[in-house]
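K.L.:
take this sequence and fold it.
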Amino acid sequence: MTFGRLLEQLRALAFLLLCALLFAFPAAAADNDKVGAALEQMFAAGAVDTGSEAANARIAELKEFYAGRSFKPVWVRDDGPKAKGRALLAELKRSWVQGLSPKFYNTTEIEALIAATNPAELARLDALMSGAFIDFAGDLANGRIGPQVPGSENQMVRIDTNPAAFVEAAAEGGNFPAFASKYLSADDRYVRLIAKLAEYDRIGKAGRWPQIDAAAGPIAQGASDPRVPAIRQLLVMAGDLVPDDAGSGDVFDGALQAGVASFQERHRLVQDGNLDAATLAEMAVPLSGRLDQMRLNLERRRWQNVELGPNHLYVNLADANVRLVLDGETVGFFDIENVPELAETPTFLANATLLGDGMLAVEGSPYLDAIGGAGSGKTIEIAKFDTFAELIRKAKTATPDAEGKLAAPISVYVTYVTAWATSDGKVHFRTDAFGRDPKLAALLYGQ
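P.N.:
Prediction:
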C-alpha cells in the first residue's frame, strides 16, 4: 500500500466518528420512548452527569438540546445501544491513533453499561456517550492541554465547541464531512503523523524494529560489524533505504552510507554518512520512545487550530528553523541563531505588520517583539535576515509602504515540534533541547 493511499484511509478514519457515526435518527422513532422518559426524569431531577466537565458546565444547554428532540436518546434505544453507539465506543478505544487515550473518555464505565437493558442505565449510557463525544471532538479541535492548564506551553486561543450546539449540529447537519473538517487540525502534517504512528506501532507489535547497540562505538566505513545487518533493517523500515538498494552482509558499504546520510538528515545531524557516536545514539532510541514522541507531537499539532493564511512564518523552535510562506508558497527556510534565549517561548499565533532593518515587528504578543534581526525585547534572530526581508519586499501581497507597513499582516506561528512527517512518508525527529516532551507527557497522560 502506498503512503498516499494510507494517508487517504487514515484521513477517512479521522472523519469517521465525526461524520458517519453521529447521525441521530429521527426523534419520532418509536423504539426509544422508555429511555427517553428516563432521560427526561434525569434532567428534571438535575441528576445528569455526562462524565465531561465541558458538557456538565453547560448542562442547561445540553438539556435544551435533548428537550428539543423530546428527550429521545442519541446513542441508544430501549433494547440497547444503536450500531453507531457501539461504533463510537470502538472509536474511543482506538483514540491512541490520535495520540490520545481511551481513559480520557470514560470507556470503562461505558463498556460496563454497553449490555444494559434497564431504561435508567441506558439513559446514563446515552449521557456518557454524549459527554465522551464532546470531549473527544473538543480534543481533536483544540488539543487536550489548553492555556488553562498550569504549566502548559500552549497559548493558542481555543475554538469554542459548545457541547449542545456541537451535538445538535452533528445530529442534524447534512454535509457531515464539511461540518467535521473544521474541528480537525488544518495542517495535513497532522494526518501524516497519524499514518506514521499507526505504521510504526504495527512494526513494533510485530517485533520487527531492530535494537541498535550504540555503546559498542562508531563503525568505520568499509569495516565489518555485527550491528550492520540490524542497521540496514532499521534504515529500510524508516524509509532511508530502498530494499532493493540496501545491500547485505555486515560490511559498512556504500549503499549503507547513503541510507545513513538520509537518516542523519531526518534527525538534523551532520550529513556525512558516517556511523559516528551521535548517529548511533539516535539509532539506538527504542521504538517505544519514538512512538511516545509522535503521540506528544500530535497534541502539539492539534494546537494549530486555525489556518495560518497565504502569508505566514512557521517558527519551529525545536528545529531552530523558520519557514517563510508568501502567496501560499514556501519561499525560504532560515536558521534561528538565538534558540537558547527562546526556551520559555510557548506556542502562540500573532501578526507581523511592520518591516524595517531586516526585521518584522510582531503585534499583540506578550512573548515576542520582533523576528528577523536585533530588536527591542525578545527577538527571534534568523540567519540571512537581509534575504528574508528582501523576499518579503518582493511578495505580491506583502510589499511594505514607505514607512515599512505591510499591505496585509503576516501571521507568525511559533511552536515546538520534535517529530513530524513529510509528504514523502518519512518521519523527522529532533532532540528535545528545551526538555518539554516529558513535561507535556506528564500533563497529557499523567506520567
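K.L.:
from here on, just use CA atoms for contacts and neighbour counts.
P.N.:
Will do.
K.L.:
remind me, longest strand of this structure?
P.N.:
Of all the elements of type strand in the chain, the one with the most residues (DSSP state E) is strand 405-415.
K.L.:
counting by contacts, list what it packs against.
P.N.:
strand 312-316, strand 348-356 (3 or more CA pairs under 8 Å, 6 or more residues apart in numbering; DSSP states H and E).
K.L.:
most tightly packed of those?
P.N.:
Compared across those, strand 312-316 shows the largest average neighbour count, a mean of 23 (mean count of other CA atoms under 10 Å).
K.L.:
list the contacts of that one.
P.N.:
321-326, 410-417 (CA atoms under 8 Å, 6 or more residues apart in numbering).
K.L.:
I'd like those residues as JSON lines, with neighbour count and distance to Phe385 appended.
P.N.:
Shown next, in JSON lines, are the contacts of strand 312-316 (neighbours: other CA atoms under 10 Å; distance: CA to CA, whole Å):
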{"residue": "Asn321", "neighbour count": "18", "distance to Phe385": "13"}
{"residue": "Val322", "neighbour count": "24", "distance to Phe385": "11"}
{"residue": "Arg323", "neighbour count": "16", "distance to Phe385": "12"}
{"residue": "Leu324", "neighbour count": "22", "distance to Phe385": "11"}
{"residue": "Val325", "neighbour count": "23", "distance to Phe385": "15"}
{"residue": "Leu326", "neighbour count": "22", "distance to Phe385": "16"}
{"residue": "Ile410", "neighbour count": "26", "distance to Phe385": "16"}
{"residue": "Ser411", "neighbour count": "22", "distance to Phe385": "17"}
{"residue": "Val412", "neighbour count": "24", "distance to Phe385": "16"}
{"residue": "Tyr413", "neighbour count": "19", "distance to Phe385": "18"}
{"residue": "Val414", "neighbour count": "21", "distance to Phe385": "17"}
{"residue": "Thr415", "neighbour count": "24", "distance to Phe385": "20"}
{"residue": "Tyr416", "neighbour count": "25", "distance to Phe385": "21"}
{"residue": "Val417", "neighbour count": "27", "distance to Phe385": "23"}
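K.L.:
nearest to Ile194, of these?
P.N.:
When the contacts of strand 312-316 are ranked by distance to Ile194 (CA to CA), Val417 comes first, at 14.6 Å.
K.L.:
looking at it, the closest one is touching Arg300, isn't it?
P.N.:
Yes. With contacts defined as CA atoms under 8 Å, Val417 counts as touching Arg300 at a distance of 6.9 Å.
K.L.:
before we go on, could you also do this sequence so I can check it against the first one:
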Amino acid sequence: MQTLLRYVFLSLTLLIGMAEKVLANEVNDRIEEFTLDMSSGRLDMIGDIRFGATQFVARLYALREYEAIWLEGDHREDLLNELVDAERHGFRQEDFKVDRLAELYAVSRSGDAAALARFDIAATEVAARLLQHIYYGKVDPKLFDANWNFERAFAPGDPAKLVNQYLDVASLSALVDDIEILHPAYLRLQEALALYRAIAAQGGWHKVPEDSVLRPGEENPVIPVLKQRLRITGDFPGQLDGSRAYDDVLTEAVKGFQARHGLEADGVIGPRTFRALNRTVDERVDQLRASLERARWLFRDLDSDYVFVNIGGPETYFVQNGEMVWKTRSIVGQAYRQTPVFREDIQYIDFNPTWTVPVSIFQRDKLPLIRRDSNYLSRGNYTVLNSDGRPINPTSVNWNGSPNVSLRQEPGPKNALGQVKFMFPNAYSVYLHDTDNRSLFDRNERNLSSGCVRIENPFELADLLMKSDPDWSAAGREAILASGKTTRINLPEPVPVLLTYFTAWMDETGQVQFREDLYERDAKVISALNSTPEG
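P.N.:
Prediction:
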C-alpha cells in the first residue's frame, strides 16, 4: 500500500511539475509575442500602464530568453517593497501606477498565460520607471530652463544587462541601494521629508489668526494657538497652557522659527512671519519634495572639490574632498534681476578689480543718478568710456540724451565689487565677489543684488581655492591688496561652481530650513512632480 501511495504521489508531483513547465513555457511565449508587439509599436500599454522604456524592457527579456521575472515570489516582493519605499524620495504611488499593477496581478492569479505575461511586462515597465526616477529624477530640468548646463550622470554600460545581472545574482533592492544618492544633503532632505510627512499624518497644524501684529511682552488671545503651532514643528519647548502672555520663552521660540525661515529674527510677528506660520504642512512637504528632485539633478557624480551657491538660501559653500569645509552668507539677485542657475569653472581671481557697469544697470540705475547729481561719477570713482573703450571727459557727454558710453568703476573702497572677484566666464556676466557694503549680510532676507553673488568672507574662499599653490600665502594676498593694482591670479586648477536654487533643506545641525520662493520656481517643479503619468 505504501509503495502504491509513493507511486501515486511521485506521479502527481511529476504531472504538476510538467504542468508548471508547460505553463511557464506558454508565459514565456506570450512575453516574447508582447515584446515584439511593443517594439513594432502595435502595443503601447498594458492595463493603463503606458510604456516609456520599450527598448529597455525588450532588451531585458531578450537577455533572459523571455523568462518571466516577477512571478517568482522574492522578486515580486522586492518590487512591491521598493515601490512603497519610493516615498522616501518624494515620489507618490501614482507615479508607478501601483493600483493598476495590483489589478493586473489579481487577474493573473487565474493562471492564464497571457494574463501572467501582461502582469510581468507591466511590472518590468514599472521597475524601469522606478530606477529611472531614482537615478535621474522624475522631471527633466530642461523643461524649466532651456539653458540648463549641468551634466547628467549616465549609468555606464548596458542598463538592461546591469539589471539582469542584479536579478540573477542579487535583487532589485540591492540595485536600488547601489544607485541611491548618498550625498549627506540628500539624506538630510529625506529625514526632513519623513518628519513633515509624520506631522501631516497627525493632522498638521491650525492657522494662527492674523488679526494683529504680535509683539513680545504683550498679551493676546492668539498666544495659545501660536504656542501649539510652534510646538508641532518643535520650535516651542515651553508649557502649553492657557496663558495669553507673549513671554520670553515664546519670544525665543519665535526668533528661532523666524531664523530658520529666513526672516528677521526680532520676535515681532507681522505679515511675513504669519505667512511662514500659516503655510500648510502639505506645502512644506511639497517644498521638500521639490528639493529632493533638484538634488537628484545635481548630486550624482559631483567633483571632489567645488563651490556650491544656494540662491534660495542664500549661502555659499566650499566642498573639499567631498566634505563641506566652509560656508558663508551671500547676497543674490532680486526677484526682477534673478541670479541664474548654471554650472561653470572658476578659473582665476581678480584682486582690486575694476567694475564695468552692465548696460542694463547703466540705463536703469546709473543714468538717472548721473542726471540728478553732477558729482556722482567723481564721487564713485567712475571712468567714462566712449564706444571704442577709451576714457573721455564726463562733461563732453550729453547725459540727458541716450549717450553711447559705458562706465568703469576703478579699484578702491567704493568699488561695488569690493576688493576681489572670482571669475568663471559665462553668458550671464555673473560672478562671485566682495562688496563695499558688508552691513547687508546681517539681513536674513538677502535677495538684493543685480544678479551677481556677493559673499561675506571672500578672502577665506580665495585662500581655500589657492591652497594647493605652494607660493600662495595670506601675507602675499595682503600685499596684492595693499598695492591697489588690479591683479589676476590663476587658480592652480579650475574649480567647479554650482549656482543652484533650493527653498527647503535640513542643515548640518538638524534644523529644517524653509525660504519663500522669491523666484517663483517651486510651483512648476511641484506641478510636474504631481502630474500623473499617462500610463
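K.L.:
need the helices and strands packed on strand 405-415 of the first structure in TSV with distance to Ala171 of the first structure, can you?
P.N.:
Putting these into TSV (distance: least, CA to CA, whole Å) gives the following:
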stretch	distance to Ala171 of the first structure
strand 312-316	36
strand 348-356	33
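K.L.:
so which of these comes closest to Phe136 of the first structure?
P.N.:
Ranking those by distance to Phe136 of the first structure, with CA to CA as the measure, places strand 348-356 first at 22.7 Å.
K.L.:
next, count neighbours for the nearest residue to Met45 of the second structure once chain neighbours are set aside.
P.N.:
Take Met45 of the second structure and drop its neighbours on the chain: the residue closest to it by CA to CA, 6 or more residues apart in numbering is Phe51, 5.5 Å away. Using other CA atoms under 10 Å as the criterion, Phe51 of the second structure is surrounded by 22 other residues.
K.L.:
what do you get for Glu121 of the first structure?
P.N.:
Burial of Glu121 of the first structure is recorded as 18 neighbouring residues (other CA under 10 Å).
K.L.:
what's the answer for Ala398 of the first structure, then?
P.N.:
Here the neighbour count serves as a burial measure; for Ala398 of the first structure (other CA under 10 Å) it reads 21.
K.L.:
same check, this time on Glu172 of the first structure
P.N.:
Taking other CA under 10 Å as the neighbour definition, Glu172 of the first structure ends up with a count of 14.
K.L.:
and it, how far from Leu13 of the first structure?
P.N.:
Applying CA to CA, to the nearest Å, the value for Glu172 of the first structure to Leu13 of the first structure is 21 Å.
K.L.:
check His312 of the first structure too.
P.N.:
30 Å.
K.L.:
same question for Phe385 of the first structure.
P.N.:
When Phe385 of the first structure is compared with Leu13 of the first structure (using CA to CA), they lie 42 Å apart.
K.L.:
same question for Leu308 of the first structure.
P.N.:
Distance, Leu308 of the first structure to Leu13 of the first structure, by CA to CA: 25 Å.
K.L.:
so these two - more neighbours on which side?
P.N.:
It is Leu308, of Leu308 of the first structure and Leu13, that has more neighbours when counted by other CA under 10 Å, with 20 against 14.
K.L.:
one step back: so which of the helices and strands packed on strand 405-415 of the first structure is nearest Gly4 of the first structure?
P.N.:
Distances from Gly4 of the first structure to each of these were compared using CA to CA; the shortest belongs to strand 312-316, at 24.3 Å.
K.L.:
give me the stretch of the second structure that that closest one matches.
P.N.:
Residues 306-310 of the second structure are where strand 312-316 of the first structure aligns, taking TM-score structural alignment as the criterion.
K.L.:
compared with the first structure, how much does the matching stretch deviate?
P.N.:
Taken against the first structure, stretch 306-310 of the second structure registers an average deviation of 1.1 Å after superposition, with mean CA distance after the TM-score superposition for the first structure.
K.L.:
so in the first structure, which helix runs the longest?
P.N.:
helix 119-142 (DSSP state H).
K.L.:
how about the helices of the stretch 401-535 of the second structure, start to end?
P.N.:
Listed from the start of the chain, the stretch 401-535 of the second structure has helices (DSSP state H, counting those that start in this stretch) covering 458-465, 474-483, 522-530.
K.L.:
with the second structure overlaid, how far apart is the longest helix of the first structure on average?
P.N.:
Once fitted to the second structure, helix 119-142 of the first structure is off its aligned match by 1.4 Å on average (mean CA distance after the TM-score superposition for the first structure).
K.L.:
and that helix, what does it pack onto?
P.N.:
Using 3+ CA pairs under 8 Å, 6+ apart as the contact criterion, the secondary-structure elements in contact with helix 119-142 of the first structure are helix 33-44, helix 53-56, strand 76-77, helix 83-93, helix 107-113, helix 163-172, helix 287-303.
K.L.:
make it 7 Å
P.N.:
Under the contact criterion of 3 or more CA pairs under 7 Å, 6 or more residues apart in numbering; DSSP states H and E, helix 119-142 of the first structure touches helix 33-44, helix 107-113, helix 287-303.
K.L.:
same list (these) but as TSV, adding mean neighbour count and distance to Phe429 of the first structure.
P.N.:
As requested, these are arranged in TSV below (neighbours: other CA atoms under 10 Å; distance: least, CA to CA, whole Å):
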stretch	mean neighbour count	distance to Phe429 of the first structure
helix 33-44	20	49
helix 107-113	15	32
helix 287-303	21	8
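K.L.:
nearest to Arg208 of the first structure, of these?
P.N.:
Distances from Arg208 of the first structure to each of these were compared using CA to CA; the minimum, 10.1 Å, belongs to helix 287-303.
K.L.:
chain center to that closest one, what's the gap?
P.N.:
Shown here is helix 287-303 of the first structure, whose average C-alpha point lies 7 Å from the average C-alpha point of the whole chain (CA atoms, centre = their mean, to the nearest Å).
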